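# Pasting the sequence and the predicted coordinates here, then a few questions.
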Amino acid sequence: MPDVDPALVDRAAALASRGDRVVLGIVGEPGAGKTTVALGLIDALRARGVPVAWLPMDGFHLGDRSLDELGLRARKGAIETFDGWGYLATLRRVIAEASHPVYVPGFERTLEQPIAADRVIPSGPALIVTEGNYLLDDAEPWSLVREVAVEVWYADVPDDVRRARLVDRHVEFGKSRADAEAWVATVDEPNAARIRARRHTADVIVDVPS
């Protein structure tokens, strides 16, 4: 896992000291390296003894059956293919319910499906690091995430690097290269444009190593 800028680790540790449960969001375009930043930050904080937990937004993908019923499977990853209200409710829950573990969904890329209760937020104080595409979006319920998160950081990487990573990821998980390139162009890039339009509202821009 790449090292995270120590100044960012310092900043996150300071946020963690604000209360028993504090949420830090990490947002970025598809392929920007949000998960890399989140996990690197979590490792660095744990090395300093800071209690920290991870709550990925990917667990709130709608499952394929729901997407098929809604006619949205061909747009998987777009904002309307997530359970935004469920994600917001879970963020609020982990803040309010620190006295016991809270189980939250994860996402299995080999299946391309959310997995219920795949991760646990332990009881007690913790900085909750959450990452995903739409944490800065101005449409409800996503706009309400800013009422929960003390800060939202934007993971930034050059577009050519990001697109190449996306194509490689789609190939790794089963698409042909031609299909992967088509998916990036027709699905991922419109999503990226929507996310990029809110970049200016982030508290911190994190330059992700390319």
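That came in fine, so what should we check first?
# For the rest of this, base every contact and every neighbour count on C-alpha atoms.
Noted.
# List the buried residues for stretch 33-52?
33-45, 50-52 (16 or more other CA atoms under 10 Å).
# Can you tell me how far the residue lying closest to residue 187 once chain neighbours are set aside is from residue 81?
Closest residue to residue 187 apart from its sequence neighbours, by CA to CA, 6 or more residues apart in numbering: residue 75 at 6.1 Å. To residue 81, residue 75 is 7 Å away according to CA to CA, to the nearest Å.
# another one to put next to it:
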Amino acid sequence: MALTFDDLLLRARSLPRDGRRAILGIAGSPGAGKSTLAAHVVRELNGGGKPWVAHVPMDGFHLADAELGRLGRRDRKGAPDTFDAAGYAALLRRLREEPYGDVVYAPGFERVLEQPLAGAVPVPPDARLVVTEGNYLLLDTGAWARVRPQLDEVWFCDLDEPERLRRLIARHEEFGKSHEEAVAWVERSDRRNAGLIAPTRERADLVVPASALPDASRPSERTGRGAAG
């Protein structure tokens, strides 16, 4: 039988075991629907009761533009070496090892400004499941290799290429780029990054087909401070 969104909810709900916190990773290429899926999973599992699932996007670990400029990487923003991968892995380890202490604050990403925002995402001590999403969760080079061991499962969003590119261009336009600028950025940067991400699909615990992805037009938790999916 075809995988459905309800199947994903059941699988995510079963991850926390033996009283410990679980961390679910959602990976995929830019525009594949990671953020939308993560937001819907968190919203549906939390329902109307006391929240027990938290959403921690990887995009809060973007290096600031000032640092990218110093490093000469501003025109490659979004590439693996334009993130603090070691810091992201350290946060995941802290979330796993210190689940019952104080609130853990993670950085968010301000999509309008396209800048990281410190302390924007609170993870309460009683969050039994953390959903994190980003492009490079399954990358096995450099500091990125430290990420996968901190995750109980990783799902890979698999969206057909024309639709993925259409969504990606539309998202860039939504946040201020002209159509020509959006297409140029996708061709210059996003397509190259997708070429690094696609081979990591085979390392995922589950490949999520487009048919199981929630409709991006449905209301969700996604806001300007969310990560790009």
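Structure received. In this text the structure is predicted, and so the values were computed from the model without any measurement.
# Report the TM-score for the pair.
Superposed pair, TM-score by TM-score structural alignment, normalised by the length of structure 1: 0.94. Supporting alignment: 207 aligned residues with a CA RMSD of 1.5 Å.
# Help me confirm that the residue nearest to residue 187 of structure 1 comes into contact with residue 82.
No. In terms of CA atoms under 8 Å, residue 75 of structure 1 does not count as a neighbour of residue 82; the distance is 10.8 Å.
# out of those two, which sits in the busier spot?
Taking neighbours as other CA atoms under 10 Å, residue 75 of structure 1 and residue 82 compare with residue 82 leading, 20 against 16.
# Onto which residues of structure 1 does the biggest strand by length in structure 2 map?
When structure 2 is scanned for its longest strand (criterion: DSSP state E), the result is strand 115-123. Under TM-score structural alignment, strand 115-123 of structure 2 corresponds to residues 113-121 of structure 1.
# now stretch 156-163 of structure 2
Using TM-score structural alignment, stretch 156-163 of structure 2 lines up with residues 154-161 of structure 1.
# can you map out the strands along structure 1?
21-28, 52-56, 102-108, 113-121, 126-132, 149-156, 204-207.
# how far away is the most centrally placed residue in structure 2 from residue 18 of structure 2?
With distances taken as CA atoms, centre = their mean, residue 133 lies nearest the centre of structure 2, 2.1 Å away. For residue 133 of structure 2, the distance to residue 18 of structure 2 equals 24 Å [CA to CA].
# do residue 150 of structure 2 as well
For residue 150 of structure 2 relative to residue 18 of structure 2 (CA to CA), the value is 17 Å.
# between those two, which one's more packed in?
Neighbours per residue, other CA under 10 Å: of residue 150 of structure 2 and residue 18, the larger number sits with residue 150, 20 against 6.
# residues touching the more buried one, list them.
Counting by CA atoms under 8 Å, 6 or more residues apart in numbering, residue 150 of structure 2 touches 23, 89, 92, 93, 96.
# Counting neighbours, which of those comes out on top?
Greatest neighbour count in the contacts of residue 150 of structure 2, by other CA under 10 Å, goes to residue 23: 25 neighbours.
# Pull the contacting residues for that residue.
96, 129, 130, 131, 132, 150, 151, 152, 153.
# What does the fifth one correspond to in structure 1?
Which is residue 132 of structure 2. When structure 1 is aligned by TM-score structural alignment, residue 132 of structure 2 is paired with residue 130.
# Kindly report the same for residue 173 of structure 2.
Residue 173 of structure 2 maps onto residue 171 in structure 1, by TM-score structural alignment.
# ok, its match - how many residues close by?
Counted with other CA under 10 Å, residue 171 of structure 1 comes out at 16.
# And it, how far from residue 27 of structure 1?
From residue 171 of structure 1 to residue 27 of structure 1 the distance is 24 Å (CA to CA).
# do residue 142 of structure 1 as well
12 Å.
# quick one, which of those two is more surrounded?
residue 27 (32 against 18).
# hang on, the more buried one packs against residue 129?
No. Using CA under 8 Å as the test, residue 27 of structure 1 is too far from residue 129 to be in contact (10.8 Å).
# for the counterpart of residue 8 of structure 1 in structure 2, what are its contacts?
Residue correspondence to structure 2 (TM-score structural alignment): residue 8 of structure 1 is matched to residue 8. For residue 8 of structure 2, the contact set (CA under 8 Å, 6+ apart) comprises residue 41.
# for residue 155 of structure 1, what are its contacts?
26, 27, 28, 29, 32, 33, 34, 37, 205, 206, 207, 208.
# could you redo the last one with a cut-off of 10 Å?
26-29, 31-38, 131, 199, 202, 204-209 (CA atoms under 10 Å, 6 or more residues apart in numbering).
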